[in-house]
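Enquirer: Take a look and give me a structure for this.
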Amino acid sequence: MIRLDNRHPIPEALRGGVIALGNFDGFHQGHQAVVGEAIQWARAEGRPAIVATFDPHPMRLFQPATEPFRLTTLDQRQELFGQAGADAMLVLHFDKAMAAMSASEWVEKELAGHLGAAGVVTGEDFTFGRGRGGNPQVLREIGARFGLSGRTVGPVSDAEGIISSSRIRAALKAGDCQAAAHLLTRPFAIRGVVQHGDKLGRAIGFPTANIDLGPYLRPRYGIYAVTGRLPDGRVVPGAANLGVRPHFDPPKELLEPHFLDFSGDLYGLEIEVAFHHFLRPEAKFDSLEALTAQIALDCEKARKVLAEVA
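Expert: Okay, here's the model as predicted:
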C-alpha cells in the first residue's frame, strides 16, 4: 500500500486513477461504501484505486482550539484502506493555501492536474473549495471539462439512523464500545508508543504500558476490557485505565493497559489497544490496598468479558 503526498509528484503508474475523496476518519460503514465504489469502478476499468484523505483535518485549520477528536491516525487509515483493496493513499495536506482555492481551482489543479484522475467518488454531502463552494454536482460539471467523471454514494444507515463519525464519537464519549464497534465494523483502537512512567503499576503487581492519547478523541474516562496488538502480531487481553488517575497526584492523562498473563519489555514499541467493553468509571480509593484489590477485580472481569466476545 503506497502513501502519496499531494505536495509531491504522483508516480506515472498511478495517474489516471479513480479517487475516493473525503476525510474518512474512522473509516466507518459509510466511508467503506464510498471507498468500495471507487475500488470497484477502478477495477472495472483497469485503473489504480486511490483513497484521498485530509491531514490535518480541515477543522484544525478553521477551529484550532477544538478538543482532540480523531478516530484514526494516518497509519491506521493507510492499513484500513489497503485491507479494503485500494492501491494507494493520498494525503492532502490541508493548509491556508488549499483552503483558499476555489472549487474550480481545486478540480483543475489537484484532481485533474496533479493526479490526472479519471474518476472521483464522494459521499452525497461532500463539500470542497473556498467557502465550501464545491459539491458533487459542481465537481461533475467542472470535471467534465477535463475528462473527469464523478459519482456519489448515498449515506449508509442502520436502525438508529445515518452512520457517521459524529455518532461514533458520541458512543465513545458515553463509554459504549459495542455501539462504536458496530458503526466502525471493528473496535475503536488507539495506537501509540509505550512510554516510561512512574512505575506505580509495576510496584503494586500490575505493570502497565503507558500511551499518550495524542490527537485521538477521548472516550469516557474509566476502566475498559481491551486487547493489545503487539509489534510481533500477538493479540493479548487486558484491562486498561483511560483518564487522569484520580488516586495519584498530580493527575496525568494517559491510556494505561495492563495485559493479562503477559511479561515482557514494551518500552519504545508501538502497540494498538482496542476497546471492547466499559467496566467502570475512574475512582479515587481510600488506600493503595483498596486500589490494588479493585484492579484485581477489574482484571478478572475483563478476562471474563473478553472470553465471551472472543
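
Enquirer: only C-alpha atoms for contact and neighbour calcs from this point on.
Expert: OK.

Enquirer: What lies in contact with the longest helix along the chain?
Expert: Identified as the longest helix of the chain according to DSSP state H is helix 288-309. Residues from elsewhere that reach helix 288-309 (C-alpha atoms under 8 Å, 6 or more residues apart in numbering): 204, 223-226, 237-239, 260, 276-277, 279, 285.

Enquirer: Scan those and report the most crowded one.
Expert: The most crowded member of these, judged by other C-alpha atoms under 10 Å, is Ala239 (32 neighbours).

Enquirer: And the residue nearest the centre of the chain, which helix or strand is it part of?
Expert: Nearest residue to the geometric centre of the chain (C-alpha atoms, centre = their mean): Thr72, 1.5 Å. For Thr72, there is no host helix or strand (DSSP states H and E).

Enquirer: my guess is it contacts Asn23, does it?
Expert: No - under the criterion of C-alpha atoms under 8 Å, Thr72 is not in contact with Asn23, lying 10.7 Å apart.

Enquirer: show me the contacts for the residue nearest to Asn135 when sequence neighbours are not counted.
Expert: Computed as C-alpha to C-alpha, 6 or more residues apart in numbering, the closest residue to Asn135 that is not its neighbour in sequence is Thr127, at 4.6 Å. Listed by C-alpha under 8 Å, 6+ apart, the contact set of Thr127 reads Gly133, Gly134, Asn135, Pro136.

Enquirer: before we go on, could you also do this sequence so I can check it against the first one:
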Amino acid sequence: MELIRGLHNLRDKHRGCVATIGNFDGVHLGHQKVLDQVKEQAQLHNLPSVVIIFEPQPREFFAGNDAPPRLTRFDEKVRLLEKQGVDRVLCLTFNSRLRAMSAQAFVDELLLNGLKVKHFVVGDDFRFGCDRSGDYTMLEAAGHAHGFSVEHTHTFEIEDQRVSSTRIRESLMRGDFELSERLLGRPYTVTGRVVHGQKLGRQLGVPTANVRMHRFRCPLQGVYTVLARVQGRDYPAICNVGMRPTVNGRLPVLEAHLFDIDQQLYGQLMQVRFLHFLRPEKRFDGLDALKTQINFDLDLAREWFALQAGAKPISGSEQI
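Expert: Here you go, the predicted model:
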C-alpha cells in the first residue's frame, strides 16, 4: 500500500481511481463494509482503490482538546487500512487552507485534477467544502458533468444499531470490551514503542513498559487488566492509561507492568489489548499510598487472570 501525504505529492501515476473519504477512526466493521464497496468497484473499473483521510481529524482542528478521543493513532489507522487491502491512502492536512476551500474547489482540486476519480463512494449525508456547503446532490451533478459516478455507502448495523466510531468509543468508556470487539471486528488495542520513563515504577518494585501517547487521546483512562504482546508473545499484564496525577504528569502515558517477564523492552513495539476495567485513575497522597494501591491492583489483576484461566481463552490479539 502507498501512503501519499498531501495533494502536492500527487503525481500522474495517481490519477484515475475509485475513492472514498472520511476519518475511518478505528477502521471498524462499518468502515470495512465501505472499503469492500470501494474495492469491488475498483476491481470492476480495473483501477486502484484510494482512501482519503485527514490529519488532524476535522473535529480535532475545530474543537482541539474538546474533540472526542480517537480510537486509533494515525500509524495504527494506516496499518489497519493496509490490512483491508487498500491500494493507496491519501492523507490531507486539515488546516486553515483546507477548511476555507470551497465545495467547487474541493471537486476541482481533489477529485478532478488531483485524483481523476472515476467512482466515488460516500455517505448520502456527506458534506464538504467551506461551511459544509457541498453535498451528495452536488457530487452527483459534478459526476454527470465530468464523467465520474457517485455511490451511497451501505449502512451496517449490529443489534439494530449503526456501527460507528462514537458507539465504539462509548462502549470502551463503559468498559464493555465484548461489544467493542464485535463492532470493531477485532479486540481493541493500542500499539506503540516502549520508551524510557521516570523509572518510578522500578523504584516502587513494579517496573513498567511505557508508551507515550503523543497527540493521541485514548478513549480509555484508568487501570486495566490487559494482554501485552511483545515480539510475538502475549504476556498477562496490568496497565494504567492517563496523566499520572500523583507524580504531576503532563502528557498522557500508557504504562504496563508485564507479569512473568524479566527483560528490557525499550525500543520494542508493544501492542496492548484491554480486557477488564479495574478502577479509575486518581491522585494519591504520596508515593507510599500509591505503592499500597499498586500492590492491591496487582493482586486483583492476578486474581482476575486466575479466574479467566478456567473460563475461556483470552489470547488472540492481532499480530504486530
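
Enquirer: And the TM-score, once the two are fitted together?
Expert: The TM-score (TM-score structural alignment, normalised by the length of structure 1) is 0.89; 308 aligned residues with a C-alpha RMSD of 2.4 Å.

Enquirer: circling back to that earlier point, can I get the buried ones among the contacts of Thr127 of structure 1 as something I can paste into PyMOL?
Expert: The following PyMOL line selects those of the contacts of Thr127 of structure 1 that are buried, judged by 16 or more other C-alpha atoms under 10 Å:
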select buried, resi 134+135+136
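
Enquirer: so which pair among the contacts of Thr127 of structure 1 is furthest apart in space?
Expert: Gly133 and Pro136 (10.5 Å; C-alpha to C-alpha).

Enquirer: I'd guessed Phe54 of structure 1 sits against Asp95; true?
Expert: No - between Phe54 of structure 1 and Asp95 there is no contact under C-alpha under 8 Å: 9.9 Å.

Enquirer: Distance of the residue nearest to the centre of structure 1 relative to His57 of structure 1?
Expert: Distance of Thr72 of structure 1 to His57 of structure 1, computed by C-alpha to C-alpha, to the nearest Å: 11 Å.

Enquirer: residues near Asp260 of structure 2, how many?
Expert: Asp260 of structure 2, neighbours per other C-alpha under 10 Å, totals 9.

Enquirer: That one corresponds to which position in structure 1?
Expert: Under the alignment (TM-score structural alignment), Asp260 of structure 2 pairs with Asp261 in structure 1.

Enquirer: in what helix or strand does that match lie?
Expert: Using DSSP H and E, no helix or strand contains Asp261 of structure 1.

Enquirer: longest strand anywhere in structure 1?
Expert: strand 270-280 (DSSP state E).

Enquirer: Buried residues in that one, which are they?
Expert: Those buried within strand 270-280 of structure 1 under the rule 16+ other C-alpha under 10 Å are Ile271, Glu272, Val273, Ala274, Phe275, His276, His277, Phe278, Leu279.

Enquirer: got it, and stretch 44-54 of structure 2?
Expert: For stretch 44-54 of structure 2, using 16+ other C-alpha under 10 Å, the buried residues are Leu47, Pro48, Ser49, Val50, Val51, Ile52, Ile53, Phe54.

Enquirer: picking up where we left off before, out of the buried residues of strand 270-280 of structure 1, who's nearest Gly147 of structure 1?
Expert: Looking across the buried residues of strand 270-280 of structure 1 and measuring by C-alpha to C-alpha, the closest to Gly147 of structure 1 is Glu272, at 42.3 Å.

Enquirer: unless I'm mixing things up, Ala19 of structure 2 is touching Ser49, no?
Expert: Yes - the criterion here is C-alpha under 8 Å, and Ala19 of structure 2 meets it with Ser49 at 5.8 Å.

Enquirer: Which neighbours do those two have in common?
Expert: Val38.

Enquirer: Which of the helices or strands spans the residue located most distally from the centre of structure 2?
Expert: Within structure 2, Ala145 marks the point farthest from the mean C-alpha position, 36.5 Å out by C-alpha atoms, centre = their mean. Assigned by DSSP H and E, Ala145 of structure 2 falls within helix 136-146.
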